[in-house]
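Chemist: Just the structure for this:
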Amino acid sequence: MPHAPETARPAIADPASVDAAIESRFSARAFLPRPVPQAMLQDILRVASRAPSGTNTQPWKVYVLQGAARDALVDKVCAAHDQLRDNPELEARYPEPYDYYPAKWVEPYLSRRRAVGLDMYGLLGIGKSEKDKMHAQQQRNFRFFDAPVGMFFTIDRIMGRGSLLDYGCFLQSVMLAARARGLHTCPQAAWNRFDSIIMPHIGAGENEMIVGALALGWADESDPVNALHTACEPVQSFVRFLS
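Modeler: Here you go, the predicted model:
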């Protein structure tokens, strides 16, 4: 007896909206105080949970901070950040949990990294010699750029490198689902070095490692920093078509 044909999955009715969510996403660095409904956050994470993962391991764990829990962590990490500025010898207290960036920068990555920094500080009118202003801007990371929602993402330490690839798919799905609802986000690795403060605060287990953080909310479109949209390389610069 022949197998019954599988039910065809429907095509996306409006593919342009998918493209728009991807193309309009940027790392927002200024947010409005407007709260994000809990139901919307739950729906974003529900949609994002459809992200692919090797053998369906789904290695993500998410901690969503709002209100007093968010504010208390902001105060703790900003205090530590200030201490590091005043006492650089404390650097060893806050090692990175994993190598997010290379130990040595080479081209073309070095130029791309420098361009983002120059463009951002240029928009803000902050010069290289203005150390206090630079410190204050760096600390905006640890205030979630005033976003009302901060998310932390962790993974079990036992998982392999491939699970970080899976995690990237999940994080992109979170950001695009948020964008589809009119929200903006900023993925953040800056928090990682303060994992010794963050992990106890969020109640993460000893077997967990921080992957990164995400600021989420309604972007302040009037803030000059949100005019920063990074340049992307043309397709022909990173793709080879073989036939």
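Chemist: can we go C-alpha only for contacts and neighbour counts from here?
Modeler: Noted.
Chemist: What sits closest to the residue nearest to the spatial centre of the chain if chain neighbours are left out?
Modeler: Nearest residue to the geometric centre of the chain (Cα atoms, centre = their mean): residue 187, 1.3 Å. Nearest-residue entry for residue 187: residue 214, 4.4 Å, with adjacent residues in sequence omitted and distances by Cα to Cα, 6 or more residues apart in numbering.
Chemist: Could you measure from that neighbour over to residue 90?
Modeler: Going from residue 214 to residue 90 by Cα to Cα, to the nearest Å gives 26 Å.
Chemist: neighbour-wise, which of the two wins?
Modeler: residue 214 (24 against 12; other Cα atoms under 10 Å).
Chemist: And the next helix or strand past the helix or strand encompassing that one?
Modeler: Per DSSP states H and E: residue 214 is located in strand 208-217. Per DSSP H and E, strand 208-217 leads on to helix 235-238 as the next helix or strand towards the C-terminus.
Chemist: Next, the structure of the following sequence, for comparison with the previous one:
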Amino acid sequence: MTSDENHAHALIRGRHSVRAFQPTPVAGEVVRRILATAARSPSGTNMQPWQVYVLAGGARDALVERVRAMRAAEPERERGPQPFGEYVYNPEPLEEPYRGRRKAVGWSLYSLLGVAQGDRAASWVAAGRNFEFFGAPVGLMFTLDRTLGMGSWLDLGIFLQSVMLAARGEGLDTCCQAAWRHYHDVVRQIAPISDQEIVVCGMSLGYADAAAVANTLRSEREPVAAFARFITTAPSAQPHVTPAEQCDATS
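Modeler: So this is what the prediction gives:
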């Protein structure tokens, strides 16, 4: 591989969800450069359906304060059984193997943070760090037009990965956060997001705090053999059977 190809692999392998940031400011020109690079992401028929709202300074701090107050007043927003929000991220109950993977990463993080299993008060506090952008000085909000379909959600996912990788290229880290959907109405109080848009997720952006224990977490990934099938031989041709012929054969 060329050095550029090696660099691409290193960026992807080096990306992980950072949950503790330094307060060091991120220059607006750097954020613009990240977004300009991410805008090269592919999208169906070049629709480029994403919208991004960049929150920093007083706007970012106001959102954090308002959500902190809302969490204290309406804790049921996050506790379910159907969390408050514009869409359901996962079906519940979640089936295996997805349930096991979610549980494993959750308890791996909580064990690092010293949150004991069953300690709901401590887990509530830990979850609340989401809504402080984990201390990051920049918060990004991503939206889609409500009239668009599943294909645009796919396009947005590709765009999100591009943002995260471009950030790594700038020496920055990120944490993508669907949890912000619980407080889409509060986000709208700060950012000029129209009712025509769905608040899909947020993202923390900043310089990682290397000393934070939360940032030592590296979630596991399945091996290629567990999710990929390499098919090199065409199946033998099967005679086409019409519904009428099938009926005659089984009558």
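Chemist: For the two chains, what TM-score is obtained?
Modeler: Superposed pair, TM-score by TM-score structural alignment, normalised by the length of structure 1: 0.91. Supporting alignment: 232 aligned residues with a Cα RMSD of 2.0 Å.
Chemist: if we can go back for a sec, with structure 2 superposed, average distance for the strand holding residue 214 of structure 1?
Modeler: Taken over the aligned residues, the distance from strand 208-217 of structure 1 to structure 2 averages 0.5 Å (mean Cα distance after the TM-score superposition for structure 1).
Chemist: what's near enough to touch the residue mapped onto residue 146 of structure 2 from structure 1?
Modeler: Aligned counterpart of residue 146 of structure 2 in structure 1: residue 157 (TM-score structural alignment). Listed by Cα atoms under 8 Å, 6 or more residues apart in numbering, the contact set of residue 157 of structure 1 reads 207, 208, 209.
Chemist: are any of these buried, and which?
Modeler: 208, 209 (16 or more other Cα atoms under 10 Å).
Chemist: May I see the contacts of residue 157 of structure 1 organised as a markdown table, with distance to residue 127 of structure 1 added?
Modeler: A markdown table is the format used below for the contacts of residue 157 of structure 1 (distance: Cα to Cα, whole Å):
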| residue | distance to residue 127 of structure 1 |
| --- | --- |
| 207 | 42 |
| 208 | 39 |
| 209 | 35 |
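Chemist: What is the three-state secondary structure of the corresponding residue of structure 2 for residue 39 of structure 1?
Modeler: In structure 2, the residue paired with residue 39 of structure 1 is residue 29, using TM-score structural alignment. Classification of residue 29 of structure 2 using DSSP: H, G, I helix; E, B strand; the rest coil returns helix.
Chemist: Kindly report the same for residue 138 of structure 1.
Modeler: Quick answer, by three-state DSSP: residue 138 of structure 1 is helix.
Chemist: what do you get for residue 176 of structure 2?
Modeler: Using three-state DSSP, the structure places residue 176 of structure 2 in strand.
Chemist: What count of nearby residues applies to residue 163 of structure 1?
Modeler: For residue 163 of structure 1, the number of neighbouring residues by other Cα under 10 Å comes to 18.
Chemist: distance of it from residue 155 of structure 1?
Modeler: In this view, residue 163 of structure 1 and residue 155 of structure 1 are 8 Å apart by Cα to Cα.
Chemist: Mutual contacts of the two, please.
Modeler: With Cα under 8 Å, 6+ apart as the test, residue 163 of structure 1 and residue 155 both reach residue 59.
Chemist: on that earlier part again, quick one: the match of residue 39 of structure 1 from residue 172 of structure 2, how far?
Modeler: Residue 29 of structure 2 sits 13 Å away from residue 172 of structure 2, going by Cα to Cα.
Chemist: between the two, who's got more neighbours?
Modeler: Ranked by neighbour count (other Cα under 10 Å), residue 29 of structure 2 and residue 172 place residue 172 first, with 19 against 9.
Chemist: That one -> structure 1?
Modeler: Aligned by TM-score structural alignment, residue 172 of structure 2 pairs with residue 183 of structure 1.
Chemist: Now do the same contact list for the closest residue to that match other than its chain neighbours.
Modeler: If the residues on either side of it in the chain are set aside, residue 183 of structure 1 comes closest to residue 218, at 5.0 Å by Cα to Cα, 6+ apart. Residue 218 of structure 1 makes contacts with 31, 32, 33, 34, 147, 182, 183, 184, as judged by Cα under 8 Å, 6+ apart.
Chemist: quick one: which helix or strand includes the fourth one?
Modeler: It stands for residue 34 of structure 1. Using DSSP H and E, residue 34 of structure 1 falls outside every helix and strand.
Chemist: shouldn't it be in contact with residue 148?
Modeler: Yes - applying Cα atoms under 8 Å, one finds residue 34 of structure 1 in contact with residue 148, separated by 7.2 Å.
Chemist: re earlier: got a winner among the contacts of residue 218 of structure 1 for most neighbours?
Modeler: Most surrounded of the contacts of residue 218 of structure 1: other Cα under 10 Å gives residue 147, at 28 neighbours.
Chemist: Trace that residue over to structure 2, please.
Modeler: Under the alignment (TM-score structural alignment), residue 147 of structure 1 maps onto residue 136 of structure 2.
Chemist: Quickly note the distance from its match to residue 130 of structure 2.
Modeler: Counting by Cα to Cα - residue 136 of structure 2 and residue 130 of structure 2 are separated by 10 Å.
Chemist: now swap in residue 143 of structure 2 and tell me
Modeler: According to Cα to Cα, residue 143 of structure 2 stands 18 Å off from residue 130 of structure 2.
Chemist: can you check residue 63 of structure 2 too?
Modeler: Counting by Cα to Cα - residue 63 of structure 2 and residue 130 of structure 2 are separated by 12 Å.
Chemist: swap in residue 62 of structure 2?
Modeler: Spatial separation of residue 62 of structure 2 from residue 130 of structure 2 under the definition Cα to Cα is 15 Å.
Chemist: Who has more neighbours out of those two?
Modeler: Higher neighbour count among residue 62 of structure 2 and residue 130: residue 130, with 22 against 16, using other Cα under 10 Å.
Chemist: Would you confirm that that one contacts residue 175?
Modeler: No - using Cα under 8 Å, residue 130 of structure 2 is not in contact with residue 175; the gap is 9.1 Å.
Chemist: what's stretch 182-193 of structure 1 in contact with?
Modeler: Here stretch 182-193 of structure 1 has contacts from 25-29, 94-97, 100, 141-142, 175, 178-179, 210-219, using Cα under 8 Å, 6+ apart.
Chemist: if you set the cut-off to 6 Å instead, what comes out?
Modeler: With Cα atoms under 6 Å, 6 or more residues apart in numbering as the contact definition, stretch 182-193 of structure 1 has outside contacts at 27-28, 94-96, 212-219.
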